[in-house]
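>>> What follows is a predicted structure for the sequence shown.
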Amino acid sequence: MDVTQEADATRSQVVHHIDPALEPENQHHHAHQHHTAFAEQGRQDEVVYSKDAQFEKGIVPEQTPLDHGSKNFNDPEAGENFPAQRIWYRRVKKQWRHMAHAVVWLLFTGWWIAGLILHRHDIGWLIPFLLYLAITLRIFFFYVPITIVSKPMHWVWERTAHPFVRMIPEKMRIPSAAALCIGVILVGSFVSKESQDNTRANRAVSLFGMLVFIFGLWLTSRNRKKIVWHTVIVGMLAQFIIALFVLRTTTGYDIFNFISGLATDLLGFASDGVIFLTSADFYNFNNGFKPASFFIVGVDSAIIFFVAFVQLLYHYNIVQWFIGKAAVFFFWSMRVSGAEAVVAAASPFIGQGESAMLIRPFIAHLTMAELHQVMCSGFATIAGSVLIAYISIGVNPQAMVSACVMSIPASLAVSKLRWPEEEETLTAGRVVVPEDKEHRSANALHAFTSGTWLGLKIAAMITSTLLCIIALIGLVNGLLTWWGRYLNINDPPLTLELIVGYICYPIAFLLGVSRDGDLLKVGKLIGTKLVTNEFVAYDALQHHAEYKDLSDRSRLIVTYALCGFANIGSLGNQIGVLSQIAPGRADDVSRVAFSAMVTGAISTFTSATVAGLLITNEKQYFSTPT
């Protein structure tokens, strides 16, 4: 073979890459590089490209392989050495942490004892005791592993519940659990005495409605053979028990009344800021013109302050800790994946988009069922920021808070009924709330100011959205009224609310509202919520003269039924947020979005039917409309 032939043979064995990123001169300018051990030590001279390499899946997938580059902690521009600062900070924190914890515990111990002695009978002891107990346990578990509690509980559970379950034949366990759930619901609903508007006949209608919603989800399930009935049964039972605790027990009423009272007090703190920016005379002026009742004055200020306050709690890991503990409970009890449990537990507190951000590294790796569940949890509840806004316009805070908590197990149950898991999940074995290093605040002041800016954007978005939606509804109503005149539809005039009211008439009946003239009104509110948003519906419920004569039962049930983000506008928001987090999953997100929205709406409807089953003293659970 001559030299020319040898060169041709050599060239024939070379594999030419189409991707320019694989060329040597471009090897440091593409977004998918794998470094050797030398590179991890700071040397960038050796870059290895892997093809069909098999790596063990970690529990937290990396967002971008570029994060594996050089670990040079020195910032030459800032002139700072981060390891030195961290070592000093950790040393000081370790030295003073014990003293700080001791001071905090002694302070709250003295406060609780003094309150118990001085105000045991006139103010009450339960709420202070629960607060003191929570602080004591939190400090205690800083030094003692939680396994000293969880292991004995697990030991007791293994030796009491499991032997009892094993006595039941495996084929009969699910039917037995379903029978137990139905029995608890029947006894809890129908044993109590009747009230004027809460007769057993009305409760039976609410129970029938719940069964219809569940049957409809089962009938339209993507794969009925894959339904995990344990998740569905436990979710519905947990929803009912939470409602039973809130609506039928004095302790539950006091706890949720305390929580709703704290939320209401936040409005007063926000008003202090408005008074500083204007004046007390302007804010409290009430002579046919009350600025405090204006949405842009009374509601926007509360939203901005609440979001900033939540960001401050987020900086100190209080929000993440609370969400993580709640997620562990639902992960263990309902047998869902860790990512699903985190989003379900977080959605009532931080909202639909923000809850997905908690599991941002996992979004690209979620199964279709997990994507459906993540979106369903967002649609099935509201966020803490808008909760404050609804309270400010007069919606009962206890009903709102309890509806948010009930939505956690309900959204998990109905989503797994509609779209059961058919794939292997990445977070099936544990609950993880990854640390968000990209959006980490430098200090508490930075967190609070960033939260202020975020709150301003949220308030501006809500205000502008309401302005445009209400204006658009006015335009549509004007056109429909004009068109209806030629068909002699004049009293009442043809409007969008009237059309969606008749469409949602069956839903109002299934919820169990009063049938003495309230069905069409409740149907209008539900339709308005689904077509526009829940804010417009709640505002109509509280301020429109048409709804002032709603019965107590109907008013409470519709308060629960409207408590969710399931509407056309939020559908676009969720698709946008998840597609931005994981662009490669945009098609999958769009595919499951509408199903998740409908399922989320059904989740809120089941909460409303549970309220219809249990409420006996309606008057104390809603505010008089203004």
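Great, that's in hand.
>>> C-alpha from now on. contacts and neighbour counts both.
Fine.
>>> where do the strands sit along this structure?
Per DSSP state E, the chain has strands spanning 34-35, 47-48, 74-75, 80-81. These are given in chain order.
>>> Adding distance to residue 264 and mean neighbour count, write these out as JSON lines.
Converted to JSON lines, those look like this (distance: least, CA to CA, whole Å; neighbours: other CA atoms under 10 Å):
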{"stretch": "strand 34-35", "distance to residue 264": "53", "mean neighbour count": "19"}
{"stretch": "strand 47-48", "distance to residue 264": "58", "mean neighbour count": "14"}
{"stretch": "strand 74-75", "distance to residue 264": "45", "mean neighbour count": "12"}
{"stretch": "strand 80-81", "distance to residue 264": "44", "mean neighbour count": "12"}
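>>> biggest helix in this structure, by residue count?
Secondary structure of the chain per DSSP state H: the longest helix is helix 444-485.
>>> How much space separates the residue nearest the centre of the chain from residue 428?
In the chain, the C-alpha closest to the average C-alpha coordinate belongs to residue 347, at a distance of 0.9 Å (CA atoms, centre = their mean). Here the distance between residue 347 and residue 428 works out to 20 Å (CA to CA, to the nearest Å).
>>> before we go on, here's another structure to hold up against the first:
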Amino acid sequence: MGILLGLLAIIIVLAIAYAMSNDRKNVNFVGIGLMLLAQVLTTWFMFMTPIGEKIINFIADVFNKLIEFANEGVAFVLGGVAIEEGGSVFFFNVLLIIIFFSTLLSVLTYLKILPLIIKYIGWAISKITGLPKVESFNAVNSMFFGQSEAIIAIKSQFHHLNNNRLYIVSASAMGSVSASIIGAYMQMLPAQFVLVAIPLNMFSSLIIASLIAPVKVDDENDEVDVKNVSDSKSFFEAMGNGALDGGKIALIVAAMLIAFIAALELVNWVIAAAFAGITLQEILGYVLAPIGFLMGIAPGEVIQAGGIMGTKIITNEFVAMLELEPLIGELSEKTVGVVSVFLTSFANFSSIGIIAGTVQGINREKGATVSKFGMKLLIGATLGSILSATIAGLFL
């Protein structure tokens, strides 16, 4: 029964995206079918095979070891405050490790290791799915770098992007996460669900965007250049730039959490004054309950889970993860898995402004275009998160 409901959820998601399409005649159904198959095979391999489980455990162990290294740096500066038992401070214990991960990414970029890996994975995806190389490169790049960084990496190609291609690029950025904050996510959610969400969300973003804004390959204007992806002139400058960027990200996330959590409390206070005992999370839970049930969430947990998913859409993934974290031992594994995969993306209202602002910094006219389809972008990214979470739920 759960599989049938999951398949129904997938059909509904794809149908909504197709209904939103601005060029239904040119939808590449073969490419979309291949990407769906890739999602199913990836999830099956990672969740259902001994080799896949070993790979997930190995990657999780690597991240945990990197987190230990990061904590050593934090402890040196803060005198052990970040690792004291019973004295956990979210900014110290979770957000500051972003600095170390950002440093690693910057160094790997300077050494041309990551750009080459991303370029050739993107090339393979382009060949399989029929999508242009630029969009495929951007989708893979978005798995490693933040929304702004991923878009800036293809700025030299922006004058070739029509509105549909621009939508796909923006959708990939919104449906992704940055590798620099994956370690922070893994401090709050089970590692296996965060790790499987990354490739699933990449494919989901491309699937939904390819339905909403189909594109055709133009070989003359479809080249990816990774020669000048780093502004650093030396290894140590790359380390320094990465550390500074990571510090900025940590501070930005902290500021956003203060603002969003405080605003959420204010809204709940207003709602409670008008409707005693009701919170915004409960309202959102009832709104998202039907699709949550189809995604595979247990009926007794669907309101609570729906509230967390809704919180992510109107605030950000960190706020929602902080709500889910204390419930992990209380909710069923399937509910935790489905909701965790849903939360592991940048699909929320604030991302519209981030992406539109980044594009506007590159090309003012195209930035205005992104602002115009901002809501369509958020709906598409949310559909992508639902698709990823539903496919993960089929194997839990």
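Ah, there it is. All of these numbers come straight from a predicted model, not from anything done at the bench.
>>> which one in structure 2 is aligned with the residue nearest to the centre of structure 1?
With TM-score structural alignment defining the correspondence, residue 347 of structure 1 maps onto residue 142 in structure 2.
>>> So that match is in contact with residue 178, correct?
Yes: with contact defined as CA atoms under 8 Å, residue 142 of structure 2 reaches residue 178; the gap is 6.8 Å.
>>> how close does the equivalent of residue 367 of structure 2 over in structure 1 sit to residue 376 of structure 1?
The equivalent of residue 367 of structure 2 in structure 1 is residue 586 (alignment by TM-score structural alignment). As judged by CA to CA, residue 586 of structure 1 and residue 376 of structure 1 stand 16 Å apart.
>>> The two: who's more crowded?
When residue 586 of structure 1 is set against residue 376 and neighbours are counted by other CA atoms under 10 Å, the residue ahead is residue 376, at 33 against 17.
>>> Identify the residues contacting residue 136 of structure 2.
The contact partners of residue 136 of structure 2, taken as CA atoms under 8 Å, 6 or more residues apart in numbering, are 122-123, 125-126.
>>> Output those as a markdown table; include the columns distance to residue 351 of structure 2 and neighbour count.
Conversion of the contacts of residue 136 of structure 2 to a markdown table gives the following (distance: CA to CA, whole Å; neighbours: other CA atoms under 10 Å):
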| residue | distance to residue 351 of structure 2 | neighbour count |
| --- | --- | --- |
| 122 | 23 | 24 |
| 123 | 27 | 20 |
| 125 | 25 | 23 |
| 126 | 26 | 19 |
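>>> a markdown table for those, including distance to residue 35 of structure 2?
What follows is the contacts of residue 136 of structure 2, written out as a markdown table (distance: CA to CA, whole Å):
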| residue | distance to residue 35 of structure 2 |
| --- | --- |
| 122 | 13 |
| 123 | 14 |
| 125 | 9 |
| 126 | 11 |
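>>> Please point out which of those structure 1 shares.
Mapping these onto structure 1 (both residues aligned by TM-score structural alignment, their matches' CA atoms under 8 Å) leaves 122-123, 125-126 still in contact.
>>> What lines up with residue 51 of structure 2 in structure 1?
Residue 51 of structure 2 maps onto residue 251 in structure 1, by TM-score structural alignment.
>>> What count of nearby residues applies to that match?
Residues contacting residue 251 of structure 1 under the criterion other CA under 10 Å number 14.
>>> Please apply the same query to residue 162 of structure 2.
Residues contacting residue 162 of structure 2 under the criterion other CA under 10 Å number 11.
>>> which position in structure 1 aligns with it?
Structural alignment (TM-score structural alignment) places residue 162 of structure 2 against residue 367 in structure 1.
>>> Quick check: residue 148 of structure 2 vs residue 353 of structure 2, distance?
When residue 148 of structure 2 is compared with residue 353 of structure 2 (using CA to CA), they lie 11 Å apart.
>>> Looking at these two, which is more packed in?
More crowded of residue 148 of structure 2 and residue 353, by other CA under 10 Å: residue 148, with 19 against 15.
>>> ok, the nearest residue to the more buried one once chain neighbours are set aside - contacts?
Nearest-residue entry for residue 148 of structure 2: residue 358, 5.8 Å, with adjacent residues in sequence omitted and distances by CA to CA, 6 or more residues apart in numbering. The contact partners of residue 358 of structure 2, taken as CA under 8 Å, 6+ apart, are 148, 151-152, 367.
>>> Compare these with structure 1 and list the overlap.
Contacts conserved in structure 1 for the contacts of residue 358 of structure 2, using both residues aligned by TM-score structural alignment, their matches' CA under 8 Å: residue 148.
>>> Pretty sure residue 374 of structure 2 sits against residue 352.
Yes: taking contact to mean CA under 8 Å, the distance of 5.6 Å between residue 374 of structure 2 and residue 352 places them in contact.
>>> Can you check which residues contact both of these two?
Residues touching both residue 374 of structure 2 and residue 352 (CA under 8 Å, 6+ apart): there are none.
>>> hang on, the earlier thing: how about TSV for the strands of structure 1, with distance to residue 407 of structure 1 added?
Conversion of the strands of structure 1 to TSV gives the following (distance: least, CA to CA, whole Å):
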stretch	distance to residue 407 of structure 1
strand 34-35	43
strand 47-48	49
strand 74-75	46
strand 80-81	47
